[in-house]
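A.B. asks: quick one, what's the 3D model for this:
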Amino acid sequence: MDYSIARRLMVEQQVVRRGVRDPLVLEAMLRVPRHLFVEEALWSQAYGDFPLPIGEKQTISQPFMVAFMTEAMCLRGGEKILEIGTGSGYQAAILSQIVSRVFTVERVPSLARRARRILDSVGCRNVNIKLTDGTCGWEEEAPFDAIIVTAGSPDIPHYYLKQLALDGRLIIPVGSRGSQVLKRVVRIGEDKFSEENLLDCRFVPLIGKYGWKEEEI
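C.D. replies: Model (predicted):
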């Protein structure tokens, strides 16, 4: 299978056709070998328009959602980004092609180790991974120009708002365990934030002190 052709078709048919236009996002999607972020048995499905399992009850998001959320961050290059939920490492790899530094947190050790290995293998040297409760963010490295959350939360953890830089953007799915609304929150003042709904979505639950409790899942 020619994965470069598969990537081009993925971008043309699943991303551009559905409205994503940011050239930085499209170029990153074309460069990153998505199939390497799933098990080899799933390589032939890696460029399909659907999420795929990565173990530990987690998934790699469908290509369109990765592209849409990345574009929603309004990146111009050179930013410092926080990702909540490393998972496969694919979203972090896409971000690493655009921004200066990516800080990503993961609560599952096996996923963090696997993501680190794959990110290193594809040359993503500007990605830092921390094993911790993602609902607390990464306070030591704050503030961030943007924060992206790749799991559904019952509400917006206050730590994310505190760790946004002025004019920083937070992209987060908020709602029930089975259905959420993707929101963009922008810090417009010390204690002022604007909020807008972007689209309906469905993500795995955000588990942690300020998200869903493990026993609730």
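A.B. asks: going forward, measure contacts and count neighbours with C-alpha atoms only.
C.D. replies: OK.
A.B. asks: regarding residue 116, what is its secondary structure?
C.D. replies: Here residue 116 takes the helix state, with states given by DSSP: H, G, I helix; E, B strand; the rest coil.
A.B. asks: so which residues of this structure form helices?
C.D. replies: When assigned using DSSP state H, the helices of the chain occupy the ranges 3-10, 23-31, 63-72, 90-96, 109-121, 158-162.
A.B. asks: let me have the ones you listed in CSV, adding distance to residue 207 as columns.
C.D. replies: Below are the helices of the chain laid out as CSV (distance: least, CA to CA, whole Å):
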stretch, distance to residue 207
helix 3-10, 30
helix 23-31, 28
helix 63-72, 20
helix 90-96, 19
helix 109-121, 14
helix 158-162, 15
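A.B. asks: one more to line up against the first:
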Amino acid sequence: MQPRRPGFPARLDGWAAPRPAAAQPAASTPQGVGLDSAAVRARMVQRLAAGGIRARAVLQAMGQVPRHQFVDSALANQAYEDTSLPIGLAQTISKPSVVARMAELLLGAECAQAAGLGRVLEIGTGCGYQAAVLAGFAREVYSIERLRALHEKARENLRPLRLHNLHLLLGDGMLGYARGAPYAAIIAAAGGDALPPAWCEQLAIGGRLVAPMAGPGGRQVLLVVDRTAQGLTQTVLESVHFVPLKSGIA
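C.D. replies: Sure thing, here's the model as predicted:
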């Protein structure tokens, strides 16, 4: 008998298991009013597309997830603006454009298929928003958070969405999660001075890792690491600003 997987089974209303992008319904059909309106998210998706995001699966996932449910009610009216917002404990929810950009980079992995990605590891669950987006185009998502209070907050935020392919873990993200490896993709929501060795070890051949990392002068840059049969290749992209990567559980 296989050990029971961590996390909880879930499901987003009207959204079953991820399907090939071509088979998914468009996310731009306006419905309802206010922050719950699909039209509000559709406008955000239109801005993302205008800003250069091309991956249909990413745009559809961004259009499905209600970002306002992942921020404090006092900030809900800013949820669909392209800005990062505080979520407590000196942590933030990333800008929609940054979430979409990193997600699209993951889909560039050699092992990515038309239906999306296989198993994905997210380092830094935070409030759970990015994990929900990833669950829209990955077969399975393992998301690990080191801060117990945020881990519990993410569980509460995600429970109504009932995403059956998402598993939440409380643990040291710098160690990754060996039990779920190898991963088709690994994504980090915090930046350090160097990549933890465990991340590269747990990345599948043909897989891709996307993470912020300290660059020249200490400024953060977006780093893409591809694992091939010959080894690892690194590509440095634009400057970014993420919270510091830390070890341990708190």
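A.B. asks: can you calculate the TM-score here?
C.D. replies: Scored by TM-score structural alignment, normalised by the length of structure 1, the superposition of the two chains gives a TM-score of 0.91; 208 aligned residues with a CA RMSD of 1.7 Å.
A.B. asks: ok, the equivalent of residue 154 of structure 2 over in structure 1 - contacts?
C.D. replies: For residue 154 of structure 2, the aligned position in structure 1 is occupied by residue 115, per TM-score structural alignment. Remark: with contacts taken as CA atoms under 8 Å, 6 or more residues apart in numbering, residue 115 of structure 1 is in contact with 37, 86, 87, 88, 89.
A.B. asks: and those, which is closest to residue 105 of structure 1?
C.D. replies: Closest to residue 105 of structure 1 out of the contacts of residue 115 of structure 1 is residue 86 (5.8 Å), distances taken as CA to CA.
A.B. asks: how about the closest one, what does it touch?
C.D. replies: Residue 86 of structure 1 sits in contact with 92, 104, 105, 106, 111, 112, 115, 129, where contact means CA under 8 Å, 6+ apart.
A.B. asks: try 6 Å this time
C.D. replies: Shown here is residue 86 of structure 1, whose contacts under the criterion CA atoms under 6 Å, 6 or more residues apart in numbering are 104, 105, 106.
A.B. asks: quick one: map the last one onto structure 2.
C.D. replies: When the two structures are superposed using TM-score structural alignment, residue 106 of structure 1 falls opposite residue 145 in structure 2.
A.B. asks: what number of residues lie near that match?
C.D. replies: Applying the criterion other CA atoms under 10 Å, we find 26 residues in the vicinity of residue 145 of structure 2.
A.B. asks: quick check: the two most widely separated of the contacts of residue 115 of structure 1?
C.D. replies: Using CA to CA, the pair of the contacts of residue 115 of structure 1 lying farthest apart is 37 and 86, separated by 11.4 Å.
A.B. asks: which residue comes closest to the counterpart of residue 58 of structure 1 in structure 2 once chain neighbours are left out?
C.D. replies: With TM-score structural alignment defining the correspondence, residue 58 of structure 1 maps onto residue 91 in structure 2. Here the nearest residue to residue 91 of structure 2 in space, its sequence neighbours aside, is residue 243; by CA to CA, 6 or more residues apart in numbering that works out to 6.7 Å.
A.B. asks: aligned to the one you found, what sits in structure 1?
C.D. replies: Residue 243 of structure 2 maps onto residue 204 in structure 1 when the alignment is built from TM-score structural alignment.
A.B. asks: which parts of structure 1 are strands?
C.D. replies: Counting by DSSP state E, structure 1 has strands at residues 52-55, 58-60, 80-84, 101-106, 127-131, 144-149, 164-175, 180-189, 192-201.
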